[in-house]
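Asks: For reference, the sequence and a predicted model appear below.
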Amino acid sequence: MDGDQPEGAAELEHDKFSTTVTFLCGQFVKKSEALYDLISAAVPAIEHLDSGARAMEVLDEKLKFVPPDTVLRFKKFYIEYADRFPDRKFSVKQLMEAVWEEFRSDPHGAHIFVALHEMFATPARKPILLELLVVSIVSAYEALLAELVEQFFKVSPEALEKVSRDREKEFSLRDLKSLGTIEDAVDLAISRRVEELMFGSFAEWRKFFIDRMNLSFEDYAVNWEALREVFQRRHILVHNGGEVSKRYLSNVDSSLTAGLTVGQRVSTDEDYVRAAIEQVATFGVLLANAVILKFRKGDADRVASFVAEFSYGNLQRGRNSAVVKCSSFIDGLPIAMGSKMIARVNSWIARSSMNDPRVNGEVAAWDVSALDPKFLLARHCLLGNIDESMTLVRSLHSQGALTVQNILEWPLLEPLRGSASYREFAQSLDLPSEWLEPENGLYLNPKTRVLHRQSCMRRSSSCVPFTETDDVRYSACQLCRPHRDRPQLAGTSTDNEP
């Protein structure tokens, strides 16, 4: 910022920057989740379109003007021909030649031949969808990256002055005539810088973040080489028809290109697409939050809360690699040890699901004697101590420290859910009242008078539902900021909770 700018104004600008980037990051996460939803919802429908049964339905439609007896004779011929081959896999060319020989003298033979040719000429739709999803997640990241760079120049306009000699003359005479104010000139310069960078390569984006913000892409990738491959694959899908190029082979780690040659088409299946979305989404979230901390170091708690929520959503959906990476990121933040411990437990859960043999030893050596009883529960669950875990679950629930929603939803308790004691206990629970309340509900801690959102990590079981008509003074939680997206509430302050 300009050295003459008042300190308060700079703080306000940085706060606006942090809030904007957090919002953009949230939108990016929603887009990535939408792509996961497309896999689950659209792939079964696409597979039906690609199925042999659907193909025969389409063929029947094309042959509706052919006499029924001729159609029946053709179908019988087709089935008998296909049955000659193992798994009914045969050469389309040979089939077409056989059909032509069989029906060339039939008055409707040409109709049958053309309809069959059109059926086989239609490309499979599933690979098209999966490739589009890879392109979409990279495009979503590119949009986020462009926004990050724009926000960087807005919060650090002095960076615009760091240009090479050939760019010292930034604007033409025509530009100067059209620009009304200095602010207009700055906006135009920022727009040009962003556009210029986004036309560059992934390597050039990486260099920009290293040079301008001292942030290394590698530090925020789940698997750096796998992430690079996703971006290189997107390039050949868009620009080379999905065929391997020399550039692809030179830019991708050899362990990921074994057996591939120039001109060969890459195979993109569901597992690859899910892994690609997980790689790119996690990378985008962690990079964006690292950018926030570059300009707003005091936002470590808010950053940790956002990343923890993203990580927990991935844990619930079995995306374990993302959880491990996010937990490592949180562990490096200057935040309370309790928040770090929660991230560490989630990492152990994820690594256990990945059959990491080191987890058991790490958990066994974990001293929880001075920690909250919930961490003792976590230790017992991770070590597979079912009886001890269930004893603690009942005790914590009776004390109000463990809600019904926690019991029914926590991935931590998954090892218990197959036991008879858990099933018996779960059947005795009433429907959680919080499930019947709106998600944007507010909760007040009656002891500290701090107001929280329902989703806030700091909201304890002692908090009670709050309405804005309640005549009571309170302070707003600095982590979830319940007043952030609603009109200023009467009697609020923004003190931290003790």
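Replies: Noted; the coordinates are in hand.
Asks: Could you use CA atoms for every contact and neighbour count after this?
Replies: Will do.
Asks: residue contacts, the residue nearest to the spatial centre of the chain?
Replies: Closest residue to the average C-alpha location of the chain: Ala281 at 3.7 Å, with CA atoms, centre = their mean. The contact partners of Ala281, by CA atoms under 8 Å, 6 or more residues apart in numbering, come to 28-29, 32, 137, 141.
Asks: Which ones among those residues lie within helices?
Replies: With DSSP state H as the criterion, helices contain 28-29, 32, 137, 141 from among those.
Asks: possible to save the residues you listed as JSON lines with distance to Thr268?
Replies: Listed next are the ones in helices among the contacts of Ala281 as JSON lines, based on distance: CA to CA, whole Å:
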{"residue": "Phe28", "distance to Thr268": "23"}
{"residue": "Val29", "distance to Thr268": "22"}
{"residue": "Ser32", "distance to Thr268": "18"}
{"residue": "Ile137", "distance to Thr268": "14"}
{"residue": "Tyr141", "distance to Thr268": "19"}
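Asks: Next one for the comparison:
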Amino acid sequence: MDEDTPDHPPSAQKSIEDHVTKYVHVLDEFEYLTGFTEQNESTLHGLEAFFTSYERLRGTTVLATEKKAIRRETITALKQAAAILEDGGMDELRSHSLGSAPGDFFHRLCNDGVRSHLAGEATVHMFTIPFKRPRYARLYSSLLIAIVGACEVFLGSLMKEFLGARPQILKNTEVRLLFSDLASFDDLDSFKSHQIDRQVEAVIRQGGIDEWMKWFEDKLRIQKASVTRDFEAIREMFQRRHIHVHNDGRVSDLYLQKLPDLGKTAPRKGSYLAVDAEYLLSSINHLRVMGIVLSTLVSQKLSRGDATPQLDDSVATMVYDLLSAGRHELVDDLVKLLLPHFQSEAPRLRTQINGWIARSRLGDSEVEKEATAWDTSALSPVFKLAQLVLTGQLDDAQKEAITQIERGSLDQEEYDEWPLFLPLRQRFQKADQLGVTESVTERIEELVDKTEPEAMDMHKPNTPPDL
């Protein structure tokens, strides 16, 4: 049987949706942890942390005069270190920190009235911490490892769902079992499930991201370029994870071999590759986009024809939610990757509009040109209204919005919530505040009150209108 013939269990699409929802939720949690850590970096390794730690361990209070003296001498020492670094480089700075500088720093603190034991520990803090990796670096490294691990689990789940829906793909797979092993299986289905788990575990265990994506290409004809706009960044992310697990974060021969496209930008062997908040947040975005697009394409491969509109609506709603949350870069990536795969007209057009909105928020000047060239003559009125907004014709858009409210093709909630209409809401509410004209929102509310309830139920929020 051809592998594109839909014969999967009805639950396959729902299971994939559950997997990607859980995966995105996990990435959201990692994103929150990264942001939280970034906001608190200074307190993890600064002087205030030193003072707090000293007081807790010593059971004594650091006096205000002592804090002032330590801060003053620390600033002086850091200025000296910056000048040495600029003139002589890191090696010269290390020599400075191992020479007379620590002793001079200690004596200056003592002369400033700092107790000797506090001055000694402040000196150790000053001349060791700056030359060590900051404490939060270990947390960032751990988050990278966990994020890549979450992606690995997610890809394995997609593989299992696909093989569970298409077990005939395993029909030529060689299986070696002892006769006694067969007794552990209650029926053929449990045996199939066992073999699927073994197949996926072998793929995950023996390969890396390139081999895993090759599996999707061979089994489902899904290319790497169709699920991410920057696979090289994802490949580098996985290799950076490997050196943080196996080589203390330092560049290895294997890292360089796996990333030949780095060329002249490749880091030196043995150098340390840090993981910071910016790198982590970018990595999370790459993995989120890849996961959403890949799960959507796998679902399409397994979907029956009558399930396609539901899948398109689900994707359109997800893009809408991300746009409403201000995730413009994510929306831009998702729309560019997913738009060619829509098979239902209305959600495709809505998603295209939301992609234009995201790009316009990112400052893309081409949006207005593309929207101007868009032929809306045969489309629903709401798309013509969208064209007016996207091309900056706000006065005409305001009039058209009121007209559509009168006719029941646009409802109040959609006007109030869709980011498309944000320029209208901002402009005409401001005009009303200046006493120039009636707020379009107030005008629409009046029309809503006059409109028959049956007409207002024609288009639920976030539901594409009929074409």
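Replies: On my side now, so go ahead. Small disclaimer: the values here were computed from a predicted structure and weren't measured.
Asks: Can you calculate the TM-score here?
Replies: TM-score of the superposed chains, computed with TM-score structural alignment, normalised by the length of the second structure, equals 0.78; 434 aligned residues with a CA RMSD of 3.9 Å.
Asks: Going by neighbour count, which of the ones in helices among the contacts of Ala281 of the first structure comes out on top?
Replies: Ile137 (28 neighbours; other CA atoms under 10 Å).
Asks: which one in the second structure is aligned with it?
Replies: Superposed on the second structure with TM-score structural alignment, Ile137 of the first structure falls opposite Ile147.
Asks: pretty sure its match is touching His25, no?
Replies: No: counting by CA atoms under 8 Å, Ile147 of the second structure stays clear of His25, with 11.7 Å between them.
Asks: before we move on, the earlier item: what do we get in the second structure for the residue nearest to the centre of the first structure?
Replies: Superposed on the second structure with TM-score structural alignment, Ala281 of the first structure falls opposite Arg288.
Asks: Which helix or strand lies directly C-terminal to the helix or strand in which its match is found?
Replies: Using DSSP states H and E, Arg288 of the second structure falls within helix 277-302. Later in the chain than helix 277-302 of the second structure, the nearest helix or strand by DSSP H and E is helix 308-324.
Asks: Would you mark the buried spots in that following helix?
Replies: Going by neighbour count (16 or more other CA atoms under 10 Å), the buried part of helix 308-324 of the second structure is 308-309, 311-313, 315-320, 322-324.
Asks: Equivalent analysis for stretch 228-244 of the second structure, please.
Replies: Of the residues in stretch 228-244 of the second structure, 228-229, 231, 233-244 count as buried by neighbour count, 16+ other CA under 10 Å.
Asks: For that stretch, give the aligned segment of the first structure as residue numbers.
Replies: Mapped onto the first structure using TM-score structural alignment, stretch 228-244 of the second structure covers residues 221-237.
Asks: and the matching stretch, how far from the chain's centre?
Replies: Here the centre of stretch 221-237 of the first structure is set off from its chain's centre by 15 Å, with CA atoms, centre = their mean, to the nearest Å.
Asks: and the gap between the residue nearest to the centre of the first structure and Leu59 of the first structure?
Replies: To Leu59 of the first structure, Ala281 of the first structure is 42 Å away according to CA to CA, to the nearest Å.
Asks: And for Phe208 of the first structure?
Replies: Distance from Phe208 of the first structure to Leu59 of the first structure, counting by CA to CA: 55 Å.
Asks: what do you get for Arg296 of the first structure?
Replies: Counting by CA to CA, the gap from Arg296 of the first structure to Leu59 of the first structure is 63 Å.
Asks: swap in Glu195 of the first structure?
Replies: 49 Å.
Asks: These two: which is more packed in?
Replies: Taking other CA under 10 Å, Glu195 of the first structure and Leu59 do not tie; Leu59 has more neighbours (17 against 14).
Asks: In space, what's closest to that one - neighbours in sequence excluded?
Replies: Setting aside the residues directly before and after it, Leu59 of the first structure is nearest to Ala115 in space (CA to CA, 6 or more residues apart in numbering), at 6.5 Å.
Asks: give me every residue that touches that neighbour.
Replies: 59, 62-63.
Asks: 10 Å - rerun?
Replies: Going by CA atoms under 10 Å, 6 or more residues apart in numbering, Ala115 of the first structure touches 58-63, 109, 121.
Asks: Helix or strand: which one has it?
Replies: Per DSSP H and E: helix 109-121 holds Ala115 of the first structure.
Asks: In stretch 96-105 of the first structure, which residues are buried?
Replies: Using 16+ other CA under 10 Å as the test for burial, stretch 96-105 of the first structure gives 96, 99-100, 103.
Asks: cool, stretch 266-277 of the first structure as well?
Replies: Going by neighbour count (16+ other CA under 10 Å), the buried part of stretch 266-277 of the first structure is 266, 268, 270, 273-277.
Asks: for stretch 86-103 of the second structure, same thing?
Replies: Neighbour counts over stretch 86-103 of the second structure (16+ other CA under 10 Å) mark 93, 96-97, 101-102 as buried.
Asks: about what we covered before: tell me which of the buried residues of helix 308-324 of the second structure is nearest to Ala358 of the second structure?
Replies: Taking CA to CA as the measure, Leu323 is the one of those closest to Ala358 of the second structure, at 6.8 Å.
Asks: and the closest one, what is it in contact with?
Replies: Going by CA under 10 Å, 6+ apart, Leu323 of the second structure touches 317, 329-332, 354-355, 357-358, 418-420.
Asks: wait, doesn't Leu132 of the first structure sit right on Gly241?
Replies: No: assessed by CA atoms under 10 Å, Leu132 of the first structure is found out of contact with Gly241, at 11.9 Å.
Asks: which of those two has more neighbours?
Replies: Between Leu132 of the first structure and Gly241, counting by other CA under 10 Å, Leu132 is the more crowded of the two (15 against 12).
Asks: what's near enough to touch that one?
Replies: Contacts of Leu132 of the first structure by CA under 10 Å, 6+ apart are 126, 234, 237-238, 273.
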